[in-house]
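Asker: turn this into a structure:
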Amino acid sequence: MDRERFEDFREKIEAADFEAGIPAEYQTIPQDTVNMLLLHSKTITAAESVTAGLFQSTIADVPGASEIYEGGYITYSDKMKEKLLRIPNGIIDTHTVVSAPVAQEMAESTAKLLDKDIGMGVTGVAGPEQLEGNRVGTVFIGVYDKDTDVVEVKEFHFEGSRNAIRRKAVISAFVLVQRIA
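Answerer: Next up is the predicted model:
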């Protein structure tokens, strides 16, 4: 997906209604992503904060996913990000936990620690209140590619309930994986 198409996707998903679940137009994205990873024989892992395992659960819902996915991390607290992912406390203190540098560290760390081709990291604020100056709906998603040793991080500003924000973050993460892999 080129930059222009991605920006169009970002605008649409940020405004989309995910209150009742994932809208039909987005429902095949997880399956398409897993199929693409299977086709290219690429493995994936994730480090999740705001989505609390929803991304990994969605991967596991896809038949055949066990060929490309073995597990990952749910690091809801700063302490778990530091302990499990080995993210230096200074990065979190300097940038806040809801930031591009933290999403980048999460994506890269999970892939390297678990020796996988693709690492996805997601951090954000689902509400009900803002966190460290970040408004509800602010989400950073990073995707690391072992082949290029590059992390792409995108910032989103989702609207909706906690669950709608989390669902939008998951679908957006799958789209970012497709861009990288």
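
Asker: from here on, just use CA atoms for contacts and neighbour counts.
Answerer: Noted.

Asker: so how far is the helix or strand hosting Val170 from its chain's centroid?
Answerer: Assigned by DSSP states H and E, Val170 belongs to helix 162-180. Centre-to-centre, helix 162-180 and its host chain are 6 Å apart (Cα atoms, centre = their mean, to the nearest Å).

Asker: and stretch 79-88, by the same measure?
Answerer: That offset, for stretch 79-88, works out to 17 Å (Cα atoms, centre = their mean).

Asker: buried set for that stretch?
Answerer: 81-82, 84-85, 87 (16 or more other Cα atoms under 10 Å).

Asker: any chance of these in CSV, plus secondary structure and distance to Asp117?
Answerer: Output for those, formatted as CSV (DSSP: H, G, I helix; E, B strand; the rest coil; distance: Cα to Cα, whole Å):
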residue, secondary structure, distance to Asp117
Lys81, helix, 20
Glu82, helix, 22
Leu84, helix, 19
Leu85, helix, 16
Ile87, coil, 19
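
Asker: next, the structure of the following sequence, for comparison with the previous one:
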Amino acid sequence: MTVPASGAGEETAGAATRVVTLCREAGLTLATAESLTAGLLAGTVADVPGASNVLRGGLVVYATDLKHSLAGVDDALLDRQGPVDPTVAGQLARGAAQRCGADIGVGVTGVAGPDSQDGHPVGEVWLGVWCRDLDGGEPRVTALDDGWRARVDAGSGVRDAIRRHTVHRALDQVCAVIPDLAADPL
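Answerer: As a prediction, this is how the structure comes out:
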């Protein structure tokens, strides 16, 4: 079975356009720290005309040691939990925003396949979104839904589908927090 790239194409481009529009209207900036998507999220945002008013930058932290040295993820956490962990996603998000001077940071980490990683199944993905002055400085972390993981097998195209679905879900998460951040008195 091949899993279609949920959120690919026009749907993801639309989500990226919404992020850029909402951020621009609210005067907010965005940064990313990406592991399994390796820059695909920042690139998708950058494809939107006007993204330069919103996108501050992105960190590609594919290697575990770079999660610490570039994004500031706690080294002890990485040693204890490994890179596929909800707290790591949250720290990636915070690190992206802080290192790039952005209002919103997005962190993504997980397993795109084709093989499991350190006991984590293909399709396990954690998304973190951190916003300045919101939630007491704690990142909001979510996982790709269990329904997504249940559909994943080792068929062709799964790796690409997971990465694209991750980008789409991350954009949706950013859209969900912008109204809260924009309404927060700064």
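
Asker: which one of the buried residues of stretch 79-88 of structure 1 sits closest to Glu48 of structure 1?
Answerer: Here the nearest of those to Glu48 of structure 1, counting by Cα to Cα, is Lys81; it sits at 9.4 Å.

Asker: aligned partner of the closest one in structure 2?
Answerer: Under the alignment by TM-score structural alignment, Lys81 of structure 1 pairs with Lys67 in structure 2.

Asker: state the distance from that match to Ser6 of structure 2.
Answerer: Using Cα to Cα, to the nearest Å, one obtains 27 Å as the distance from Lys67 of structure 2 to Ser6 of structure 2.

Asker: would you mark the buried spots in stretch 104-123 of structure 2?
Answerer: For stretch 104-123 of structure 2, by 16+ other Cα under 10 Å, it's 104-114, 117, 121-123.

Asker: in strands only, show me those.
Answerer: 104-110 (DSSP state E).

Asker: any idea which element Asp17 of structure 1 lies in?
Answerer: Here Asp17 of structure 1 is assigned to no helix or strand, by DSSP H and E.

Asker: so who does it touch?
Answerer: By Cα atoms under 8 Å, 6 or more residues apart in numbering, the residues touching Asp17 of structure 1 are 23, 160, 164.

Asker: same question for Val45 of structure 2.
Answerer: Counting by Cα under 8 Å, 6+ apart, the residues that Val45 of structure 2 touches are 16-17, 19-20, 51, 55.

Asker: what does it align to in structure 1?
Answerer: Under the alignment (TM-score structural alignment), Val45 of structure 2 pairs with Ile59 of structure 1.

Asker: go on, Ala5 of structure 2?
Answerer: Using TM-score structural alignment, Ala5 of structure 2 pairs with Phe18 in structure 1.

Asker: repeat for Ala176 of structure 2
Answerer: Using TM-score structural alignment, Ala176 of structure 2 pairs with Arg179 in structure 1.

Asker: Arg5 of structure 1: how many residues sit nearby?
Answerer: By other Cα atoms under 10 Å, the residues close to Arg5 of structure 1 number 9.

Asker: what strand or helix carries it?
Answerer: Here Arg5 of structure 1 is covered by helix 3-15, with elements defined by DSSP H and E.

Asker: same check, this time on Pro30 of structure 1
Answerer: Using DSSP H and E, Pro30 of structure 1 falls in helix 29-39.

Asker: ok, for Val125 of structure 2, nearest residue in space, not its chain neighbours?
Answerer: Gly110 (4.0 Å; Cα to Cα, 6 or more residues apart in numbering).

Asker: got a list of what the residue in structure 1 that the one you found lines up against touches?
Answerer: Counting by TM-score structural alignment, Gly110 of structure 2 corresponds to Gly124 in structure 1. Gly124 of structure 1 sits next to 49-50, 97-99, 137-140 when contact means Cα under 8 Å, 6+ apart.

Asker: surely Glu48 of structure 1 touches Tyr73?
Answerer: Yes - using Cα atoms under 8 Å, Glu48 of structure 1 is in contact with Tyr73, at 6.3 Å.

Asker: fine by me, thanks again.
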